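Asks: Just a sequence and a predicted model for now, questions to come.
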Amino acid sequence: MPQTRASYHHGGLRDALLAACVALIEAEGIAAVSLRRVARDAGVSPGAPYHHFPDRSALFAAIAVQGHQLLLERLRAAREAAPTAVRGLGAILEAYVAFAREHPGHLHLMLRSELSTSSQVPEAAHAGEAAIQLLTETVQDCQREGSAPAGDPEPLVAAVWALAIGIVTLWLDGPLEGRCVQLGTTPEALTARITALLESLLAGSAA
């Protein structure tokens, strides 16, 4: 039974609207979202969302910011738990794919800056920079430990970033699951094999 507007306290309304919007995106897609529909799904009045979000793009931007914060927590935990920098690089990739699978509604907006940019939520424009910085620092750690070639870290940063986005895009919007069925594996197992290959290639190239 959805809460009524009067039952939300101390930011509860905003959180409920974010959750309702994410659930709607995951169930019906971005095109289904309107502030009126999100209000209905959250069990509040049609005007309630405007207390926090002046328009749909502001709502989308807030969800993207929330998603980047959740993702960064996952990536940091994966890096900190890894015994070596090169394993940390693979763990970051795996954590990104796992996050995308668990939070597809967030990820769809995180990858669509044209939908999730709003002057009302200025932090959205820079929300993904901390994750890229963590990835860059991990590549530099790999260089220091000798598990990645020395030099400019940016090509490897871009390669790992592109690999992660490629995997999740194929999984969420493409044929990855069907391909895995044909191969007798799962997307999770295939991702683990890809990261193991990446780590092996890096170690070999730096030897």
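Replies: Sure thing, it's come through. This one's a predicted model, so the numbers in the text were calculated from it and none came from an experiment.
Asks: from here on, contacts and neighbour counts on C-alpha atoms
Replies: OK.
Asks: Which SSE is immediately downstream of the host helix or strand of Pro155?
Replies: For Pro155, the element it lies in under DSSP states H and E is helix 154-173. Using DSSP H and E, the next helix or strand after helix 154-173 towards the C-terminus is helix 176-183.
Asks: Any buried residues in that following helix, and which?
Replies: Within helix 176-183, the residues scored as buried using 16 or more other CA atoms under 10 Å are Leu176, Glu177.
Asks: and the helix or strand just after it with helix 154-173, angle?
Replies: Using DSSP H and E, the next helix or strand after helix 176-183 towards the C-terminus is helix 187-206. If you take axes from the mean of the first three to the mean of the last three CA atoms, to 10 degrees, helix 187-206 sits at 170 degrees to helix 154-173.
Asks: helices or strands next to helix 187-206 in the packing?
Replies: helix 85-102, helix 176-183 (3 or more CA pairs under 8 Å, 6 or more residues apart in numbering; DSSP states H and E).
Asks: quick one: contacts for Phe53?
Replies: Phe53 is in contact with Leu59, counting by CA atoms under 8 Å, 6 or more residues apart in numbering.
Asks: ok, it to Asp15 distance?
Replies: Distance, Phe53 to Asp15, by CA to CA, to the nearest Å: 12 Å.
Asks: ok, now Trp161?
Replies: Going from Trp161 to Asp15 by CA to CA gives 29 Å.
Asks: Could you check which of these two is surrounded by more residues?
Replies: The residue with more neighbours, out of Trp161 and Asp15, is Trp161; 17 against 14, by other CA atoms under 10 Å.
Asks: One more to weigh against that first structure:
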Amino acid sequence: MASVIHIKDRRTRLRETLVQLVQDLMASEGLGAVQARRLAQLAGCSVGAIYNVFPDLNDLILTANVDTLDRLLAQQRTALERLPPHATRTAQLVALALATVNFAHDFEPAWRALYDHRGGAQKPYPDWYAALHVRPVTMIERIILAEEPNAAAGHETSRLARGLWSALLGIVVDGMDTRKDRQKRDEIEAQASLLVTIAAQGLEAILEMRRKG
């Protein structure tokens, strides 16, 4: 029994070590630096040992990405908490958008791994990982509904939140690919702010028509 517990503890420690190594490599060198042989050397184990605790390298990368997503969400929540009480929907969406841009700029290699990596043959995310990626969308849904206490989250709200988040990601990814340094950050911030402001204004117009109708 003691030997079984020891083996489980050793596997747990190796798993934690590998996740941390992947996070460090992605943060410093990017996704391309994550290779099984290099991880084995850094962890002091065999390549085979990696696949004893993870089914494949893709699963290991996705597990490491969870920490990046958690940090992104924490930065978004902090930005919202810093707003004055009763901040408008537009102000909240702008704060969330700018927090996203700043995170992507400050942690670019990890950010790229979070949204660029899909595994071999561009296969879909596993269900558990896809569910985690929905959390920023859920945050946007809450902002949309905050000023409409009688409204219920439905397909329309979910569709709007998903579309807004996808558009925001597109601005960030495209901007980081085509611009450099401070100019890149300023321009992406401006585009992101404009996007969510227009979306919020459009939503306000729709809600106002519904109130009058």
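Replies: Cool, the structure landed. Given the structure is predicted, the values throughout are model-derived calculations rather than measurements.
Asks: picking up where we left off before, reformat the helices and strands packed on helix 187-206 of the first structure as JSON lines; add distance to Val44 of the first structure.
Replies: Converted to JSON lines, these look like this (distance: least, CA to CA, whole Å):
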{"stretch": "helix 85-102", "distance to Val44 of the first structure": "26"}
{"stretch": "helix 176-183", "distance to Val44 of the first structure": "38"}
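Asks: What lies in contact with stretch 69-87 of the second structure?
Replies: Gln92, Ala95, Leu96, Ala99, Thr100, Phe103, Leu114, Leu132, His133, Arg135, Pro136.
Asks: repeat that for 7 Å
Replies: The contact list for stretch 69-87 of the second structure (CA atoms under 7 Å, 6 or more residues apart in numbering) reads Gln92, Ala95, Leu96, Ala99, Thr100, Phe103, Pro136.
Asks: Ok, stretch 19-29 of the first structure next?
Replies: Val33, Val38, Asp41, Ala42, Pro104, Gly105, His106.
Asks: Without its sequence neighbours, what residue ends up closest to the last one?
Replies: Counting by CA to CA, 6 or more residues apart in numbering, the nearest residue to His106 of the first structure once its immediate chain neighbours are dropped is Gly67, at 5.2 Å.
Asks: Pull up the aligned stretch in the second structure for the helix or strand in which the one you found is found.
Replies: Secondary-structure assignment from DSSP H and E places Gly67 of the first structure in helix 56-81. Mapped onto the second structure using TM-score structural alignment, helix 56-81 of the first structure spans residues 57-82.
Asks: Let me know the secondary structure of the counterpart of Gly119 of the second structure in the first structure.
Replies: Using TM-score structural alignment as the criterion, Gly119 of the second structure maps onto Leu115 of the first structure. Here Leu115 of the first structure is recorded as coil under DSSP: H, G, I helix; E, B strand; the rest coil.
Asks: gap between Leu115 of the first structure and Arg56 of the first structure?
Replies: Distance of Leu115 of the first structure to Arg56 of the first structure, given as CA to CA: 9 Å.
Asks: now Ala32 of the first structure
Replies: Taken as CA to CA, the span from Ala32 of the first structure to Arg56 of the first structure is 11 Å.
Asks: who's more crowded, the two?
Replies: Using other CA under 10 Å as the criterion, Ala32 of the first structure and Arg56 rank with Arg56 on top: 20 against 12.
Asks: I'd guessed the more buried one sits against Arg37; true?
Replies: No: with contact defined as CA atoms under 7 Å, Arg56 of the first structure does not count as touching Arg37 (10.9 Å).
Asks: circling back: quick check, nearest of the contacts of stretch 19-29 of the first structure to Thr185 of the first structure?
Replies: Pro104 (21.5 Å; CA to CA).
Asks: Which residue of the second structure sits opposite that closest one in the alignment?
Replies: In the second structure, Pro104 of the first structure lands on Glu108 (TM-score structural alignment).
Asks: which residues touch that match?
Replies: So Glu108 of the second structure contacts nothing (CA under 7 Å, 6+ apart).
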